[in-house]
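Trainee: attaching a predicted model along with its sequence, questions to come.
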Amino acid sequence: MKPKYGIIGCGNISRFHFNGLRKTGAEIVHISDINEQAATPYVKEFNSRFSKDYRQLIADPEVTVVSVLTSSKYHYDICMEAIKAGKDVICEKTMANNAKEAEEIAKASLASGKLFFVSYMKRFFPAVRKAKELLPRLGKIFSAQVRAYQNWGTDFYNLGNADAFEYVLNSYGGAVIKCAGSHMIDMTMNFLGRPKSLYANVDYVPGSKFDRKATALFEYDSGLVASFETATHKLSRIGYERNSWDEFIQINGVNGRIEIYTVLWDHPENNGALLVYYDNESETSTEYRFEAINPFDIEMAYFNECLEHRENGNPNVIDGFNVDMIIESMVESSNKKAPVEIDWKGI
């Protein structure tokens, strides 16, 4: 059965979802936003119904899929109502404001039997998908490094307070970990799975809860310890494209190495993410340079196909829960100044 979409939230991120769904020929039947002006162009384009109150959209019997594209602080209430109403859900990252909310969403979704996807779209870069295919060739993994550095236009390391950026905390419930690091936390678990414990340091703008840098070590049952760091910066010419965007994954196995360099998230059409694969047996290094694409387009097409065929896929509600658990565990470890064992709550 062809899914019929209800879109909640028409802010900046929504244009990528609308564009991706447009290219799949998806049917968008209802749109909701408290700002009618933001929704109007999409309502006209898709000839859809409009509601300021998202509850009216969820109650619409024609809507089979609810896309939750609001600030993450609203995700819990909207997702829980959509699940209760028997809808499939696509939710922007991060799935929830904290681990408890994420646990409740995950358990409710799994009990419902409905499909639930979380938009960690970087999994859909061709470089990432090819790396996942090559991963078994590495053999036993003995080290991994993950980095997510983003230029936010401000020197947060010499900032006296973060009052001017309170809106970031209000919208996302955090700063660099949630906004920049969450995608790369998801990528880490996409390749390596869940760690059993972690040790982290979270660095804040003085006198605030605005996290400007976070560093963590993820420990796995295999003995692997993966290093992770996310940070704001003002270094204008670093990174793969030398445009200040600096995201990187390196995974080392006994038989080879994978390196991935991602590209600027809101202009991915400018360049393709780069994959470098080193094979130790042949002593050869191969660069995979893919055509520049928007991973949102691939993600939306994939989600739509899963919904049409009633097939579960990834990233799903468990993946969303995993990221929120890691974020909360990092903050807990930093506050305690000690490693923490991660309780995955049986999910």
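Mentor: Thanks, I have the structure now. Note that the structure is a prediction, hence the values are computed from the model and not measured. Numbers count the residues shown, from 1 in each chain.

Trainee: hey, let's count contacts and neighbours off CA atoms from now on
Mentor: OK.

Trainee: what about the spatially closest residue to Tyr54 that is not a sequence neighbour, distance to Ser14?
Mentor: Nearest residue to Tyr54, sequence neighbours excluded (CA to CA, 6 or more residues apart in numbering): Ser32, at 5.6 Å. For Ser32, the distance to Ser14 equals 12 Å [CA to CA, to the nearest Å].

Trainee: over to Lys4?
Mentor: To Ser14, Lys4 is 17 Å away according to CA to CA.

Trainee: cool, Ala214 as well?
Mentor: 28 Å.

Trainee: who has more neighbours, the two?
Mentor: A side-by-side neighbour count of Ala214 and Ser14, using other CA atoms under 10 Å, places Ala214 first with 23 against 19.

Trainee: quick check: that one is in a strand.
Mentor: Yes - assessed with DSSP: H, G, I helix; E, B strand; the rest coil, Ala214 lies in a strand.

Trainee: next, the contact list for it, please.
Mentor: By CA atoms under 8 Å, 6 or more residues apart in numbering, the residues touching Ala214 are 176-177, 200-203, 229-231.

Trainee: helix/strand/coil for the nearest residue to it once chain neighbours are set aside?
Mentor: Nearest non-adjacent residue to Ala214, counting by CA to CA, 6+ apart: Val202, 4.3 Å away. Under three-state DSSP, the three-state class of Val202 is strand.

Trainee: another structure for you, compare them:
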Amino acid sequence: MLNLYETSSSSDEENDLLANIFQNRRKEKRIRERVNHMEYWDEEEFFIRFRLTKDSVRQLLDIIVETLETATNRNAAITPITQLLLALRYYATGSMLIVVGDFCGVHKSTASRMVKKVSEAIASLRNRFINFPQDPHEIDRICTKFYEIARFPRVIGTIDCTHIKIQSPGGDQAENFRNRKGYYSFNVQTICDGNLCIRDIVARWPGSSHDQTIFNASSIKAKFDRGDMQNKVLLGDSGYGLSRYLITPLPNPILPQEILFQEALLRTRYVVERSYGVWKRRFPILSLGIKLDYTRVQAVIVACAVLHNIAVLNGENEPPLDRAIRDNFLQGIQEANIPNGLGNEINENGANYKKETECISNIVQV
């Protein structure tokens, strides 16, 4: 006699088996269409999308092409130029990796690997494009450039820190990355010259670290302590301690000489604030937040600094200012205690500030 229960059970098992087979079946591989962005866009459209000109991209590609080349061209291998443009697009948008991958015709996981690979390749050029001046003639040119701003002598750089937003790193150390503003970040120290070129960068400290702590542990402080920079000085804000080579604003200027000194210092030190505005405008990911594992963030930050210097050295125009980046930049200006309207009133040749420069020199020497 037929056992209806056993027949039904057997049929259900077969259906479940077939369902599992279909569910676990590997998806067919698809080769996505990849646009040749170097030819598809004109110069202006290319600059807006990748934040660098085609000439700068070609120059950079020639330097790192061997690092980006694959072992074989089989299997629709991703070309070095596609890898580089994918990373630049990520820096220029700060969007999710899946969006960047779709833009360049690759899967999200591939986009993640390419961003890591390209970021490390560009960051490895740090010593080539980010270096503190050593040549006496170069030092004199930098000091002259700063002197032309507001007649402040012997300035070799302006120093400050800026917060680069990241996603929560998780784990027991996550709160170390929460800064005073309440979000997770890296506190990045930079020193720039009068041309907004980044001369030194420290990008390894979590957001809760104080600016002075970062400076105390930096190699640049050791260089000044040894006397390598002779009588040259850095300009910083009130977050740093006053020293013979790091000049900070006066707490309460009253005398005419003190007011003159304060005005010259603030106008000269403003250069580092402006460099952050241009840097984050050029690569919005630095302002909007880096959505990567925190172990990969440092390479992205340093890579963006290298790219910024390449753009400055090649005389590229500043990218348009997005609203979100503008708001962050204006907030940073307010927190830096820079006088209202200073950003619009700075006269770079210093013609409006020709006064008795001897008093400034005397105060600096104290």
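Mentor: Thanks, I have the structure now. Everything numeric here is computed off the predicted structure, so don't read it as measured data.

Trainee: once they're superposed, tell me the TM-score.
Mentor: Superposed pair, TM-score by TM-score structural alignment, normalised by the length of the first structure: 0.28. Supporting alignment: 159 aligned residues with a CA RMSD of 6.6 Å.

Trainee: and which of the contacts of Ala214 of the first structure is nearest Met300 of the first structure?
Mentor: Taking CA to CA as the measure, Ile177 is the one of those closest to Met300 of the first structure, at 24.6 Å.

Trainee: would you say Leu234 of the second structure is within a strand?
Mentor: Yes - with the criterion set as three-state DSSP, the secondary structure at Leu234 of the second structure is a strand.

Trainee: neighbours of it, how many?
Mentor: Close neighbours of Leu234 of the second structure, defined as other CA under 10 Å, add up to 20.

Trainee: pull out the buried positions in the strand ranked longest in the second structure.
Mentor: Counting by DSSP state E, the longest strand found in the second structure is strand 155-165. Under the neighbour-count criterion of 16 or more other CA atoms under 10 Å, strand 155-165 of the second structure has 155-165 buried.

Trainee: helix or strand for Tyr91 of the second structure, which one?
Mentor: Using DSSP states H and E, Tyr91 of the second structure sits within helix 80-93.

Trainee: residue boundaries of the strands in the stretch 51-200 of the first structure?
Mentor: Here the stretch 51-200 of the first structure has its strands, by DSSP state E, counting those that start in this stretch, at 65-68, 88-92, 116-119, 141-151, 197-204.

Trainee: show me what the first one is packed up against.
Mentor: In terms of contacts (3 or more CA pairs under 8 Å, 6 or more residues apart in numbering; DSSP states H and E), strand 65-68 of the first structure is packed against strand 4-8, helix 75-84, strand 88-92.

Trainee: rerun at 6 Å
Mentor: Under the contact criterion of 3 or more CA pairs under 6 Å, 6 or more residues apart in numbering; DSSP states H and E, strand 65-68 of the first structure touches strand 4-8, strand 88-92.

Trainee: turn those into a markdown table, columns for distance to Tyr167 of the first structure.
Mentor: Below are those laid out as a markdown table (distance: least, CA to CA, whole Å):
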| stretch | distance to Tyr167 of the first structure |
| --- | --- |
| strand 4-8 | 20 |
| strand 88-92 | 18 |
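
Trainee: which parts of the second structure are strands?
Mentor: Ranges of strands in the second structure, per DSSP E, are 155-165, 185-192, 198-206, 233-235, 246-247.

Trainee: quick one: which of the buried residues of strand 155-165 of the second structure is nearest to Ile139 of the second structure?
Mentor: Nearest to Ile139 of the second structure among those is Ile156, at 6.8 Å by CA to CA.

Trainee: pretty sure that closest one contacts Cys143?
Mentor: Yes - using CA atoms under 6 Å, Ile156 of the second structure makes contact with Cys143 at a distance of 5.4 Å.

Trainee: against Thr40 of the first structure, how distant is Arg22 of the first structure?
Mentor: The gap separating Arg22 of the first structure from Thr40 of the first structure is 16 Å, by CA to CA.

Trainee: before we move on, the earlier item: Met38 of the second structure is nearest to which of the strands of the second structure?
Mentor: strand 198-206 (27.8 Å).

Trainee: could you give the angle of that closest one to strand 155-165?
Mentor: If you take axes from the mean of the first three to the mean of the last three CA atoms, to 10 degrees, strand 198-206 of the second structure sits at 40 degrees to strand 155-165.

Trainee: does anything pack onto strand 198-206 of the second structure? Which helices or strands?
Mentor: Packed next to strand 198-206 of the second structure, using 3+ CA pairs under 6 Å, 6+ apart, are strand 185-192.
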